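Chemist: what's the 3D shape of this:
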Amino acid sequence: MTTPMLLEEAQTRLLALVEPLEVEHVDIGGALGRYLAEPLFALRHQPAADVSAMDGYAVSAGDVSGPWRIIGESAAGHPFSGSLEAGEAVRISTGALLPAGSKAVIVQEDVARDRDHLVMTGEAPRPENRHVRPRGMDFVEGASVLPAGTLIGPAQAALAISAGHKYLPVRRRPRLAVIDSGDELSPVSQPCAPHQIPASNGAMLAALARSVPIDVEQNGPIPDDLDALMTAFDAAADADVIVTSGGASVGDHDLLRPALEAWGAKIEFWRVAIKPGKPLLIASRDHGSRKQLVIGLPGNPVSSLVTAYLFMLPVLRAFLGASHPLPRAITTRLAEPLEPTGARREFLRGVWDGEAVRPLTLQDSGALSSLAASNVLIDRPAHAPALVAGESVQVFLLQNGGYA
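Modeler: Purely as a prediction, here's the structure:
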């Protein structure tokens, strides 16, 4: 039996198997939640001309003490059509183009107006262009505004539009197949006998996967039968990623490994030194010009979600072209003490209130109640000493319902 692999090594080996999917160009709305497949360059200057950063009055350079005669107005979207001479001013609003001949803006709080006459009552701007947004302040035409691998969110969408783009290059959505297996599983549509448990993992994994833009299909529950598993794999033959729950251990009824080998898949590695989630299995299969990946997750629901968070989601992000597909931890402090850990790295369910994290008492890998109550995973290294309240810990944020 092989020695369980360290988490970072397993994640690195898995991500090395991923080849980003084909590039397609979609509108800005369709690109949200996806990742840029190529660097994005500006097609225009922003702003396209000098504009005012404040409401006030535009005057010429060196003419910031007054008095002035007001000769017109420049409003956002309605520029002043003339030009300024010394001793003249134009009323200007935030975002409006500076008139020809003007180089400074006096804010309205620093002046007094009497009909068409304007006098300084406050301090002149220092430097004179203090309240001016110069042409190209944000970016210039041809500049790189977003690197490849950037996640497209609201701000990135606005920047892309401002840079002159209507469509963005992204990777196509990955196709994910989720297979729930085990004789003990009862379909959701049927009554659950005492010797059964409801088949909840498939729905949980599909819901977690939908936090990234994918196309997902569920299949199961599949009985512990080699032919049934191979039929399920055949049904998922066009998927980029197949995720199974259950059957990845070493019991007499754990058939995932022999089913995959009979289906033509190669076992890349098996078992990771984490708790929960040790019996993780990774396989690959050549399918035409591309490689399918199979992620065999443990059947216990908490183990299944933890390993999906650490392996399934990073793989889906990598297929989408993310520059940083792995989850990122943050540092917080403990609200309660923690016991020392054993030989495996542990991920404990906890509740984080934004200032401190409280580990939940029930940590059994079959306990869905504490999983639903948690909003973080507390990352504890192997052989870590006990910690007291107030000490620092690393946590991973879960998007996990009501507490998130």
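
Chemist: alpha carbons only for contacts and neighbour counts from here, please
Modeler: Noted.

Chemist: pick out the residue nearest the middle of this structure.
Modeler: residue 151 (6.3 Å; Cα atoms, centre = their mean).

Chemist: residue 294 versus that one, what's the distance?
Modeler: 25 Å (Cα to Cα, to the nearest Å).

Chemist: over to residue 201?
Modeler: Taken as Cα to Cα, the span from residue 201 to residue 294 is 16 Å.

Chemist: what's around residue 387, how many residues?
Modeler: 15 (other Cα atoms under 10 Å).

Chemist: OK, contacts around it?
Modeler: Each residue near residue 387 by Cα atoms under 8 Å, 6 or more residues apart in numbering is listed here: 337, 338, 339, 340.

Chemist: report the two of the residues you listed separated the most.
Modeler: The distance between the two most remote of these (Cα to Cα) is 9.9 Å, for 337 and 340.

Chemist: could you flag which of the contacts of residue 387 are buried?
Modeler: Neighbour counting with 16 or more other Cα atoms under 10 Å marks residue 338 as buried within the contacts of residue 387.

Chemist: please give the structure of this sequence too, so both can be compared:
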Amino acid sequence: MALLAVEDALAQLLDGVTALPAEPVSINRVRGRVLAEPVLATLTQPPFDASAMDGYAIRWADLTGPWRVAGDSAAGHGWAGTLQPGEAARIFTGAPLPAGADTIVVQEEIRRDGDVATLSGEGPPRIGAHIRKAGQDFAAGDMLAGAGDPLTPARIGLLAAAGHGMLPVVRRPRVTLIATGDELVPPGVAPGPDQIVSSNGVMLRALFENAGADVDDPGIIPDRREALAAAIAAARGDIIVTIGGASVGDHDLVVPVLRDLGATLDFWKIAMRPGKPMLAGRFGGARVIGLPGNPVSAHVCALLFVLPLLARLGGRTEGLPMRRLPLAAPLAANGTRRDHLRARLTPDGLAEPFASQDSALLGRLAAAQLLIVRPPGAPAAATGETVDCIMLDSIGNVS
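Modeler: Predicted structure coming up:
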């Protein structure tokens, strides 16, 4: 099977993928989620003419006073009376405007002596000063947010004020992680002879949960066809992600097991480095992505393919944060595969690739702030030449 270009593989993976169905979620739990449907206001805000300042409610016709203070209007406790000529009502920010009043005089411009209020400053500049009119923010029936809008803290506050306690949000994508390998032990367990700790599972789980997915991890699956087949068949979710075993060695079982189960393979092997042996296919109603076992390869493939798929399913924009940055060191000409070089950002804003790019070096991956993207056949690049970079530190957390 010929190597597939990264761009073609991603287009093929996302072809026909749409946002998942809506589910109602409490407004207290929707941070970072995406609306599945338009949301209309069920209330009017403000629901009444309200004071924007602490002061005195008056009739503009009675300016410049003095006034007899006939009552008090506070937030949550409006004055039920009606202002008569020559009267004022003490009023506080957010309180309902009493009937008959049409203007607010701020308290700093009033001198109070018992029940008599006298103007001590210039007074309000116009009729209606310092009043928030009913419906000034929104009215019942107004569309306040549309399908696909992210639920930011401000938007959550808006929709709460509009009367909503539940919101229709796109269901979280569900991912099943299947790590294979007799050499693996769980984190926190001392490895035996010829064994290593399974770091990919926890790394990818964190990456996918940060991207808004619900992740199920059934544990490490031994290198036996029947065990791997049972794990894949039992997986429940929108995406099944296998880790390791996707190449062509005698112990690489993912491809033959998927074929035994009747899964379809959309592509296998991509013209990229690291991550060439990645595969994608379908099993039942789920997308299957087979990631390489090397940590850097798994992480880079997950960034380039799983995160965009999660974004599309979750109703979000699927692009990764990109910047053009000048190089801190020269780069040799690239080969036939798109390369992704781990790099740091220097204090003066240059992209500095690490000397070693071994796909098993987790230390270099953890220290990387960006990936320098080198297209297939890219010529040598000199210091100071600008290159495309994926900004790892700018990948958002939407969980």
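
Chemist: before we move on, back to that, would you agree the residue nearest to the centre of structure 1 is in contact with residue 322?
Modeler: Yes - the criterion here is Cα atoms under 8 Å, and residue 151 of structure 1 meets it with residue 322 at 6.9 Å.

Chemist: quick check: neighbours shared by these two?
Modeler: With Cα under 8 Å, 6+ apart, residue 151 of structure 1 and residue 322 have common neighbours 35, 36.

Chemist: run through the strands of the stretch 101-250 of structure 2 in chain order.
Modeler: 103-106, 110-113, 116-119, 131-132, 143-145, 166-170, 174-180, 184-185, 196-197, 214-216, 220-221, 239-243 (DSSP state E, counting those that start in this stretch).

Chemist: do a quick rundown of the helices in structure 1.
Modeler: 7-15, 28-31, 154-162, 201-209, 226-235, 256-263, 301-307, 313-319, 368-373 (DSSP state H).

Chemist: so what touches the longest one?
Modeler: The one in question is helix 226-235 of structure 1. 179, 219, 222, 223, 255, 256, 258, 259, 260, 262, 263.

Chemist: which residue in structure 1 aligns with residue 253 of structure 2?
Modeler: With TM-score structural alignment defining the correspondence, residue 253 of structure 2 maps onto residue 255 in structure 1.

Chemist: give the contact list for the residue nearest to its match when sequence neighbours are not counted.
Modeler: Leaving aside its chain neighbours, residue 255 of structure 1 sits nearest to residue 247 (5.6 Å; criterion: Cα to Cα, 6 or more residues apart in numbering). Residues in contact with residue 247 of structure 1 (Cα under 8 Å, 6+ apart) are 181, 182, 224, 253, 254, 255, 256, 257, 296, 298, 299.

Chemist: and residue 176 of structure 1, by the same measure?
Modeler: Applying Cα under 8 Å, 6+ apart, the residues near residue 176 of structure 1 are 214, 215, 216, 217, 239, 240, 241, 242, 243.

Chemist: swap in 10 Å and give it another go.
Modeler: 206, 209-210, 214-218, 236, 238-243, 293-294, 312, 316 (Cα atoms under 10 Å, 6 or more residues apart in numbering).

Chemist: again with residue 59 of structure 2
Modeler: So residue 59 of structure 2 contacts 65, 67, 83-88, 99-105, 127-128 (Cα under 10 Å, 6+ apart).

Chemist: same question for residue 318 of structure 2.
Modeler: Per Cα under 10 Å, 6+ apart, neighbours of residue 318 of structure 2: 14, 304, 305, 306, 307, 308, 309, 310, 311, 312.

Chemist: the third one matches what in structure 1?
Modeler: Counting by TM-score structural alignment, residue 305 of structure 2 lines up with residue 311 in structure 1.

Chemist: surely residue 379 of structure 1 touches residue 357?
Modeler: No - counting by Cα atoms under 10 Å, residue 379 of structure 1 does not reach residue 357; the two are 11.6 Å apart.

Chemist: comparing the two, which shows the higher neighbour count?
Modeler: Neighbour comparison, residue 379 of structure 1 and residue 357: the larger count goes to residue 357, with 26 against 17 (by other Cα under 10 Å).

Chemist: for the nearest residue to residue 247 of structure 2 once chain neighbours are set aside, grab the count of nearby residues.
Modeler: Nearest residue to residue 247 of structure 2, sequence neighbours excluded (Cα to Cα, 6+ apart): residue 277, at 5.5 Å. Using other Cα under 10 Å, the number of residues around residue 277 of structure 2 comes to 24.

Chemist: for residue 277 of structure 2, what are its contacts?
Modeler: Taking Cα under 10 Å, 6+ apart, one finds 3, 244-248, 267-271, 290-293, 297, 301 in contact with residue 277 of structure 2.

Chemist: need the counterpart of it in structure 1.
Modeler: Looks like residue 277 of structure 2 aligns to residue 279 there (TM-score structural alignment).

Chemist: from residue 188 of structure 1, how far out is its match?
Modeler: 26 Å.

Chemist: and for residue 319 of structure 1?
Modeler: 31 Å.

Chemist: who has more neighbours, the two?
Modeler: Neighbour count, other Cα under 10 Å: between residue 319 of structure 1 and residue 188, residue 319 has more, with 25 against 14.

Chemist: neighbours around the closest residue to the more buried one other than its chain neighbours, how many?
Modeler: Closest residue in space to residue 319 of structure 1, ignoring its immediate chain neighbours: residue 20 at 4.4 Å, by Cα to Cα, 6+ apart. As a burial measure, residue 20 of structure 1 scores 18 neighbours (other Cα under 10 Å).

Chemist: surely residue 20 of structure 1 is in contact with residue 37?
Modeler: Yes - using Cα under 10 Å, residue 20 of structure 1 makes contact with residue 37 at a distance of 8.9 Å.

Chemist: identify the contacts common to the two.
Modeler: 171, 172, 320, 321, 322.

Chemist: and the two most separated of the residues you listed?
Modeler: Farthest pair in these, by Cα to Cα: 172 and 322, 12.4 Å.

Chemist: that concludes my questions; thank you for your assistance.
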